[in-house]
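# I'll drop the sequence and a predicted model, then ask my questions.
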Amino acid sequence: MNPFEDMRIFCQVMDSGSFTAAADQLGLSKQFVSRRLMQLEERLGVRLLNRSTRRLDVTPLGQSYYESALRLLGEVEQVEQGIAGQTTEPRGTIRVSAPLSFALAHLGCLLPLFLQRYREVTVEVDLSDRPVDLLGEGYDLALRIGTLEDSTLIARRIASIRRVYCASPAYLEERGTPLRPEELHAHDCLPYGHGRQVQWRFEGPGKPLSVNVTGRMRVNNGELLRDAAIAGMGITYLTTFIVDAALREGRLVPVLDEFCPDALTLSAVYPQHRQGSRPVQALIGFLRERLDSAEGVV
């Protein structure tokens, strides 16, 4: 096996966190992966990983080797993709992670159009609102909404996503329409997520304000919160792609519009070694083309 293959195996072990997970990703046996890394260490004359029964710890030299190998492998892939791209269309399989509600609202109609344009590309999509580990779980690309954590991943903006505070006309008629964020203390709210305390953030005149909100129902799914708001159970705060239809039909009414925070950013994030992947870049370009409207708001 050539040195580049040893680099790939070592990088996959680092990304996956174990020999077993790396072997599964590479389609190799755990014993083969372990043996190749031992031979790599013998050839280099250094210890790259400290092994124990429970975990792998990278040595300082191993970390340096990993960073250099990742960069070299990315450059090799970019060269190969560039040469292949002169004569062929993007091809290969892309593993994508996307938020559930966003995917149902947009990807159901967009991905078939993408696959019609790029006939040699296959897409595997996992719908989940949890923050997946791209490297450890073998994803090529993830779509994420909101502020991104600092990481070695590459991020590209796709579009902006607006949010709105809203409630049903029946609820507002019975409980009154709040005119300032502080008035939410007297209202039933329908917050997204879990936890004892949920804060909604407001902008507007003066400094930003955060208000603790409570209610009888709290869910980590926007569609359920939208339906609860339509049923008159309280005020909710959701992205427009979830509530747009209900707002147009009058089943929900916006409130506190002048205090809404700035739009969220929809980003595509991917590992550095996928920067030269033509299928990944083709999908990012396609989503930007279709979702980034004149106002840049989905």
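Great, that's in hand. Numbering: from 1, shown residues only.
# can we go C-alpha only for contacts and neighbour counts from here?
Noted.
# you'd agree residue 6 is up against residue 36?
Yes - the pair residue 6 and residue 36 qualifies as a contact (Cα atoms under 8 Å) at a distance of 6.8 Å.
# Helices along the chain, start to end?
Here the chain has its helices, by DSSP state H, at 3-16, 19-26, 30-44, 60-85, 100-102, 108-117, 134-137, 169-175, 222-230, 240-248, 278-291.
# also this one, for the comparison:
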Amino acid sequence: MDQLNAMRAFVRVVEVGTFTRAAELLDLPKPTVTKLIQQLEGHLHAQLLNRTTRRVTVTMDGAAYYERALRVLGEIDELDQSMASSQARPSGRLRIDVSASFATDIILPALPGFLARYPEIQVDMGLSDRPADLIGENLDLAIRAGAIEDQSLIARRIGEMMLITCATPGYLAKHGTPQHPRDLEDGHLAIGYRRAGTSRIMPFTFASPKETIEIQGDYVVSLNDGTGYVAAGLAGLGVMQVPTFMAMAHIASGRLVPILTDWCTKPKPLHIIYPPNRHLSNKVRVFVDWLAELFARNALLQGKPLLPCPGGVAAEALAHQSEQAA
């Protein structure tokens, strides 16, 4: 029995929940994966998996073996990596998932420089705002804004994103300019932003030195993608709260007008997230370091508001709350 390959096959089946998907990710025939795990169970004299026609579940013995096998395989991978030449050029396919706005506004314009430095790396980039299944989709990393809900993921904080409330001149001419956040609940439309995979509309949040307010305004359109969200705002469909890096050019051109500037908005932490218990390859390491440097050079991705926020005390408190939540 090839015990190492059998252990790798077992770990992958546990992670993705099916023999078929595990075989695809391991680039092995499904019968080979089945045989490896049968041999492993025979070698251990223990049943590791319960199999039905619909699903695969882990036995108590299998759960215990999975935890130990994961550590052993991680140490082997780390040993192999440490023995490789430190001068070896990073290479291979890098699978990442980011929002379309980060891709188009931040990453893609700078990517030629990265690829010129590492010409043997190939980047497969998925664009979405939804929570990524890093293991099931075989992703190396993803970039996400907000608190990390899956605490099993490894996260590296690379910045903080501020929001600004704005609308088009045409919208404001028709509906008037709100003077207080509560005005958005009377005679105004708010463009709705839905978290991908849910129907929940995210509220607008405002803070002054005296109070914090959440507004759930009426809307005629909601979206689950940041790029589409900004396009709806530019079409005059309502008031929106948008990341400053996405609004900056449109405000400078006069297509958007900042409103309620006496109020701050809660910053959102930015993270690179990785699958748990995975050794980072050279290609992932250099890309993560490059991303961190890229985001660090952009003041609007490091918690700096596009316009001065009078509620400085509230802004500092909100930033502290955001840090604690992350």
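Happy to help now that I have it. Quantities reported herein were computed from a predicted structural model and do not represent experimental measurements.
# Tell me how they score on TM after superposing.
Remark: TM-score between the superposed chains equals 0.92 [TM-score structural alignment, normalised by the length of structure 1]; 298 aligned residues with a Cα RMSD of 2.0 Å.
# most tightly surrounded among the helices of structure 1?
helix 222-230 (a mean of 21; mean count of other Cα atoms under 10 Å).
# and it, which stretch of structure 2?
Alignment note (TM-score structural alignment): helix 222-230 of structure 1 is matched to residues 226-234 of structure 2.
# Could you do stretch 274-281 of structure 1 as well?
Counting by TM-score structural alignment, stretch 274-281 of structure 1 sits on residues 278-285 of structure 2.
# Contacts for that stretch, please.
The contact list for stretch 278-285 of structure 2 (Cα atoms under 8 Å, 6 or more residues apart in numbering) reads 74, 77-78, 81, 90-92, 94, 121, 140-141.
# try it again with 7 Å
Applying Cα atoms under 7 Å, 6 or more residues apart in numbering, the contact partners of stretch 278-285 of structure 2 are 74, 77-78, 90-91.
# do the same with stretch 139-151 of structure 1
Contacts of stretch 139-151 of structure 1 (Cα under 7 Å, 6+ apart): 94-98, 134, 264-270, 274.
# Equivalent analysis for stretch 117-132 of structure 1, please.
Counting by Cα under 7 Å, 6+ apart, 90-100, 115, 279 sit against stretch 117-132 of structure 1.
# Just the buried positions in that stretch, please.
For stretch 117-132 of structure 1, burial by neighbour count (16 or more other Cα atoms under 10 Å) applies to 118, 121, 123, 125-126, 129, 132.
# Stretch 272-279 of structure 2 too?
Buried residues in stretch 272-279 of structure 2, counted by 16+ other Cα under 10 Å: 272-275, 279.
# among the residues you listed, which two are most distant?
Taking Cα to Cα, the two most distant members of the buried residues of stretch 272-279 of structure 2 are 272 and 279; they sit 15.1 Å apart.
# what residue of structure 2 takes the place of residue 31 of structure 1?
That one, residue 31 of structure 1, aligns with residue 31 by TM-score structural alignment.
# Quick one: the contacts of stretch 139-151 of structure 1 as JSON lines, columns for distance to residue 60 of structure 1 too.
Conversion of those to JSON lines gives the following (distance: Cα to Cα, whole Å):
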{"residue": "94", "distance to residue 60 of structure 1": "32"}
{"residue": "95", "distance to residue 60 of structure 1": "31"}
{"residue": "96", "distance to residue 60 of structure 1": "32"}
{"residue": "97", "distance to residue 60 of structure 1": "32"}
{"residue": "98", "distance to residue 60 of structure 1": "34"}
{"residue": "134", "distance to residue 60 of structure 1": "23"}
{"residue": "264", "distance to residue 60 of structure 1": "38"}
{"residue": "265", "distance to residue 60 of structure 1": "36"}
{"residue": "266", "distance to residue 60 of structure 1": "35"}
{"residue": "267", "distance to residue 60 of structure 1": "32"}
{"residue": "268", "distance to residue 60 of structure 1": "31"}
{"residue": "269", "distance to residue 60 of structure 1": "27"}
{"residue": "270", "distance to residue 60 of structure 1": "25"}
{"residue": "274", "distance to residue 60 of structure 1": "25"}
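# circling back: next, format the contacts of stretch 117-132 of structure 1 as a markdown table and append distance to residue 202 of structure 1.
Converted to a markdown table, the contacts of stretch 117-132 of structure 1 look like this (distance: Cα to Cα, whole Å):
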| residue | distance to residue 202 of structure 1 |
| --- | --- |
| 90 | 44 |
| 91 | 45 |
| 92 | 44 |
| 93 | 42 |
| 94 | 38 |
| 95 | 36 |
| 96 | 32 |
| 97 | 30 |
| 98 | 27 |
| 99 | 24 |
| 100 | 25 |
| 115 | 40 |
| 279 | 39 |
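# So which of those is the closest to residue 23 of structure 1?
residue 95 (17.7 Å).
# List the contacts of that closest one.
Per Cα under 7 Å, 6+ apart, neighbours of residue 95 of structure 1: 123-125, 139-141.
# Which residue comes closest to residue 49 of structure 1 once chain neighbours are left out?
residue 58 (4.5 Å; Cα to Cα, 6 or more residues apart in numbering).
# where's that neighbour relative to residue 217 of structure 1, distance?
According to Cα to Cα, to the nearest Å, residue 58 of structure 1 stands 45 Å off from residue 217 of structure 1.
# Repeat that for residue 110 of structure 1.
Residue 110 of structure 1 is 33 Å from residue 217 of structure 1, by Cα to Cα.
# Closest one to residue 160 of structure 1 out of the buried residues of stretch 117-132 of structure 1, please.
Residue 160 of structure 1 has its nearest neighbour among the buried residues of stretch 117-132 of structure 1 in residue 129, at 17.8 Å by Cα to Cα.
# And the buried residues of stretch 117-132 of structure 1, which two are furthest apart?
Using Cα to Cα, the buried residues of stretch 117-132 of structure 1 reach their maximum pairwise distance at 118 and 129, which is 27.3 Å.
# do you know how far the residue nearest to residue 163 of structure 2 when sequence neighbours are not counted is from residue 251 of structure 2?
Of all residues not flanking residue 163 of structure 2 in the chain, residue 243 sits nearest, at 4.3 Å (Cα to Cα, 6+ apart). Using Cα to Cα, residue 243 of structure 2 is found at 12 Å from residue 251 of structure 2.
# Same question for residue 8 of structure 2.
Between residue 8 of structure 2 and residue 251 of structure 2 the computed distance is 52 Å (Cα to Cα).
# and what of residue 66 of structure 2?
53 Å.
# same deal with residue 206 of structure 2?
Here residue 206 of structure 2 is placed at a distance of 20 Å from residue 251 of structure 2 (Cα to Cα).
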